[in-house]
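Asker: Have a look at this fold, sequence not included:
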């Protein structure tokens, strides 16, 4: 897109001179004989740079500069005058002008100033765009779904984001626990501070303490220099401890001390370091069961579990599959235009499948289809276990155990919920009739609805 410049000067000869000069440099140039005309042009179009004289009848250049910075602060402004003073220059810069140039000026000087002003403006726009993109990405758009269960998650994130309370995000693998943690961070007062994530299960026990708290030079073999740990890297922001259940008991005691005292020591260090860090932990394991087994400290569990956020598995919110398919398709596909992105048969297969790998598994399936060059997600690009699952359940037969294994509980839950939904659909939502269709008592039917969180849907 061609760069647009607006030249504002009450002297026609100066306007035309600047317009010819800048057009030769490849810019699109519009002209205005006074500030009032300039403001009308700025209302109807967007300009990357305004080059304005200071002394003009009516609204002067300084007033125009102030109006521009109020309405379109991203527009760069270069001021020109025949009567330059230090006071004017300071005032112009305070009002937001990129620079100030006095007449008579050299042509090359104008070219350089214009080029630099446009580069700075472009950089500022890009920074704003990236910041907006980050905030938008982690506001809630990374968490897709309009089901009742997901709406409850959004509401809880909004409530907890502005507090300093520790949060424990629970859920099966692939349900989006890290996305929930990022949504909390980027909607909190700490959003412009670091978000540091660590998978506790991926760090060897012998290195975990140094990874979290840092170490002093010579504290162990290989410690050739002082090193800051993740707590220091997350200072002022949020530290996300994924798979917290994998942390060994000895280190759990040190984590508890950080949460209580808000300070820690590096490995081999003697001085305490303050920790202004919010902790969000996550686990796909039953931490309460680990507490009973003695593999997780009860006091640490209660410190972390101030606000629990439960991420629902995908099989419990099948109504979110269509928007998730669209979201991932747009993420991976480079195809332009609108129209069908998934065939009805493929969608039926996805809606019937229990997704033991949850949202991450669905994301991988859609990426697979796109990588294979499919402009429309069809059964042809779906893996056999998805298509065969649907075929087997529809026919009432038994699906062969996939070579990679399967989550039997998730499989059976998926079948059960699918038939509950079908019975409700065929009965027009009348639960007694739906229970009769499935050959069960009304009480048993309600119990099964409650089991899947469908009682109030």
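Answerer: Structure's in. What do you need? Just so it is clear, the structure is predicted and the values come from calculations on it, not from any experiment.
Asker: make it CA atoms for all contacts and neighbour counts henceforth
Answerer: OK.
Asker: Okay, strands next: where are they in this protein?
Answerer: 4-8, 28-32, 49-53, 76-81, 99-102, 167-170, 195-199, 238-242, 263-264, 273-274, 278-283, 307-310 (DSSP state E).
Asker: will you turn these into JSON lines that also has mean neighbour count and distance to residue 320?
Answerer: Formatted as JSON lines, the strands of the chain follow (neighbours: other CA atoms under 10 Å; distance: least, CA to CA, whole Å):
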{"stretch": "strand 4-8", "mean neighbour count": "24", "distance to residue 320": "44"}
{"stretch": "strand 28-32", "mean neighbour count": "19", "distance to residue 320": "47"}
{"stretch": "strand 49-53", "mean neighbour count": "26", "distance to residue 320": "45"}
{"stretch": "strand 76-81", "mean neighbour count": "24", "distance to residue 320": "44"}
{"stretch": "strand 99-102", "mean neighbour count": "18", "distance to residue 320": "52"}
{"stretch": "strand 167-170", "mean neighbour count": "25", "distance to residue 320": "19"}
{"stretch": "strand 195-199", "mean neighbour count": "17", "distance to residue 320": "27"}
{"stretch": "strand 238-242", "mean neighbour count": "26", "distance to residue 320": "25"}
{"stretch": "strand 263-264", "mean neighbour count": "20", "distance to residue 320": "42"}
{"stretch": "strand 273-274", "mean neighbour count": "16", "distance to residue 320": "43"}
{"stretch": "strand 278-283", "mean neighbour count": "24", "distance to residue 320": "23"}
{"stretch": "strand 307-310", "mean neighbour count": "19", "distance to residue 320": "16"}
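Asker: let's bring in a second one:
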């Protein structure tokens, strides 16, 4: 079959089945994946498209095509249906759905209109018959790239509309305090973009929730959201987790292992507590952010991944840059847009709404009494929203049917503060000695039961039990001693 280009005819021949608008008057350049087993056609077609200003990636079979697509997603795919190993068009048809949502233009032989129609049923956007006229190729590629960009803009608009319609309450960014409203507005504005984001704020203020909101309301929301804590691993282990490793690269590397960067391709990579990242890894992360490429541990070939990076930390990165413990160039790479999550002390008006939400997760029909709300508003929350959530949910779990109301003593029990009365302005309170009255006995019994049951559910693991109770392990040990459960 002759696969050479015809000479330009001055007008596009009637060999395209895709309808729609005319070619854009000033089509932009784009990235095209050309999949064809003929070296001559690759050379001719690739050169022609590059002369038009497009970036071209070439693939000679389906395996190469899928690998190239996974490494860097193009804006348009030109796919020959008859390729090795068996030159079976059915094999080419199987590839079409795997390139979604990128527009696919199939290349078929003369007279294969039935095959082309089957291709469109499987999701192909258009087809071209060989030999291909240069005018027609220019026309279809321009319209295909135009369609790809319209689809991307539509996805962004829909994400913004969904964000406006449902707000960010489902992401945990709940409240009407000024600081909360401002944060939601910034997330709404930044989410549809591709800019990197640095989320700063105290521990327990919902930095990961912000990252998940940015992902869920972006055009990347159908791709993975992958998170890693940068301070939990040594530099060597962190490099392996992020970039993967090759078999035999270190003791215990029994097989090739893809890293989280590769797993997040097309989606969002969340670097939690990036301020804790060891200095050797800061260099490697900077290289990836600059070039979009990485090399697995023990490997030589570079790989490419398309990810949006959202980083978070409670540390003062600017101070760390001044003292030399964090790279300045990495800081500015991460600092595309800075979002700050407010402490609970900066948004006290949100405490009743947050507490009610948390309570309803464990006890749907329960409510907070007036003294419980007063206690919540009067208490300091050094652990911020995370601490508030732990206390309220623990209190809700302690309700005994048919009880429907959480009061201040129950919250005190759940928090580990055994004072019998909520603090009120101008008064001093002190814990009542154990066993001085019916209320103290009931509270002690509830606390004993809660600690014993939580320890049993945690399999006797004190650290895990302390986490579930919302207290420190030292605090749990003290409770065990005081309650006689050692």
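Answerer: Now that the structure is in, tell me what you want to look at. Please read all numbers here as calculations on a predicted model, not as lab measurements.
Asker: sorry, back to before: which one of the strands of structure 1 lies nearest to residue 146 of structure 1?
Answerer: With CA to CA, the closest approach to residue 146 of structure 1 among the strands of structure 1 belongs to strand 307-310: 15.8 Å.
Asker: with structure 2 superposed, average distance for that closest one?
Answerer: Strand 307-310 of structure 1, aligned to structure 2 and superposed, deviates on average by 0.4 Å (mean CA distance after the TM-score superposition for structure 1).
Asker: Show residues contacting that strand.
Answerer: With contact meaning CA atoms under 8 Å, 6 or more residues apart in numbering, strand 307-310 of structure 1 is reached by 153, 156, 160, 165-171.
Asker: Over to stretch 316-327 of structure 2?
Answerer: Here stretch 316-327 of structure 2 has contacts from 275, 279, 282, 328, 331, using CA under 8 Å, 6+ apart.
Asker: Aligned to the last one, what sits in structure 1?
Answerer: Residue correspondence to structure 1 (TM-score structural alignment): residue 331 of structure 2 is matched to residue 301.
Asker: what residues are up against the corresponding residue of structure 2 for residue 167 of structure 1?
Answerer: Under the alignment (TM-score structural alignment), residue 167 of structure 1 pairs with residue 197 of structure 2. Under the criterion of CA under 8 Å, 6+ apart, the neighbours of residue 197 of structure 2 are 309-311, 334-339.
Asker: what number of residues lie near residue 331 of structure 1?
Answerer: Counted with other CA atoms under 10 Å, the neighbours of residue 331 of structure 1 add up to 13.
Asker: What lines up with it in structure 2?
Answerer: Per TM-score structural alignment, residue 331 of structure 1 is aligned with residue 361.
Asker: mind listing what its match touches?
Answerer: Shown in contact with residue 361 of structure 2 (CA under 8 Å, 6+ apart): residue 393.
Asker: what sits up against stretch 313-327 of structure 1?
Answerer: Residues contacting stretch 313-327 of structure 1 (CA under 8 Å, 6+ apart): 144-147, 149, 171-172, 175, 341, 347, 350-351, 353-355, 358-359, 362-363, 366, 410, 413-414, 417, 452-453.
Asker: do that again at 6 Å, thanks
Answerer: 145, 175, 354, 358, 414 (CA atoms under 6 Å, 6 or more residues apart in numbering).
Asker: is it possible to export those to a markdown table including neighbour count?
Answerer: Converted to a markdown table, those look like this (neighbours: other CA atoms under 10 Å):
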| residue | neighbour count |
| --- | --- |
| 145 | 21 |
| 175 | 22 |
| 354 | 27 |
| 358 | 19 |
| 414 | 22 |
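Asker: what's the closest of those to residue 15 of structure 1?
Answerer: Set against residue 15 of structure 1, the nearest of those by CA to CA is residue 145 (54.8 Å).
Asker: gap between that closest one and residue 319 of structure 1?
Answerer: 8 Å (CA to CA, to the nearest Å).
Asker: same deal with residue 410 of structure 1?
Answerer: Counting by CA to CA, the gap from residue 410 of structure 1 to residue 319 of structure 1 is 17 Å.
Asker: okay, these two: which has more neighbours?
Answerer: Set residue 410 of structure 1 next to residue 319 and count neighbours by other CA under 10 Å: residue 410 wins out with 18 against 15.
Asker: Let me see the contact set for that one.
Answerer: residue 356 are the contacts of residue 410 of structure 1 under CA under 6 Å, 6+ apart.
Asker: try 8 Å this time
Answerer: The neighbourhood of residue 410 of structure 1, defined by CA under 8 Å, 6+ apart, consists of 315, 354-356.
Asker: In TSV: those residues, plus distance to residue 444 of structure 1.
Answerer: Output for the contacts of residue 410 of structure 1, formatted as TSV (distance: CA to CA, whole Å):
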residue	distance to residue 444 of structure 1
315	20
354	22
355	25
356	25
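Asker: Between these, which sits nearest residue 395 of structure 1?
Answerer: Looking across the contacts of residue 410 of structure 1 and measuring by CA to CA, the closest to residue 395 of structure 1 is residue 354, at 16.6 Å.
Asker: Need the counterpart of that closest one in structure 2.
Answerer: In structure 2, residue 354 of structure 1 lands on residue 380 (TM-score structural alignment).
Asker: re the thing from before, how much space between the match of residue 331 of structure 1 and residue 55 of structure 2?
Answerer: 51 Å.
Asker: okay, and the helix or strand where residue 69 of structure 2 lies goes to which residues in structure 1?
Answerer: Assessed by DSSP states H and E, residue 69 of structure 2 sits inside helix 62-71. Under TM-score structural alignment, helix 62-71 of structure 2 corresponds to no residues of structure 1.
Asker: what about residue 336 of structure 2, distance to residue 262 of structure 2?
Answerer: 22 Å.
Asker: Looking at the two, which has the bigger crowd around it?
Answerer: Neighbours per residue, other CA under 10 Å: of residue 336 of structure 2 and residue 262, the larger number sits with residue 262, 23 against 15.
Asker: can you pull the contacts of the more buried one?
Answerer: By CA under 8 Å, 6+ apart, the neighbours of residue 262 of structure 2 are 243, 304-305.
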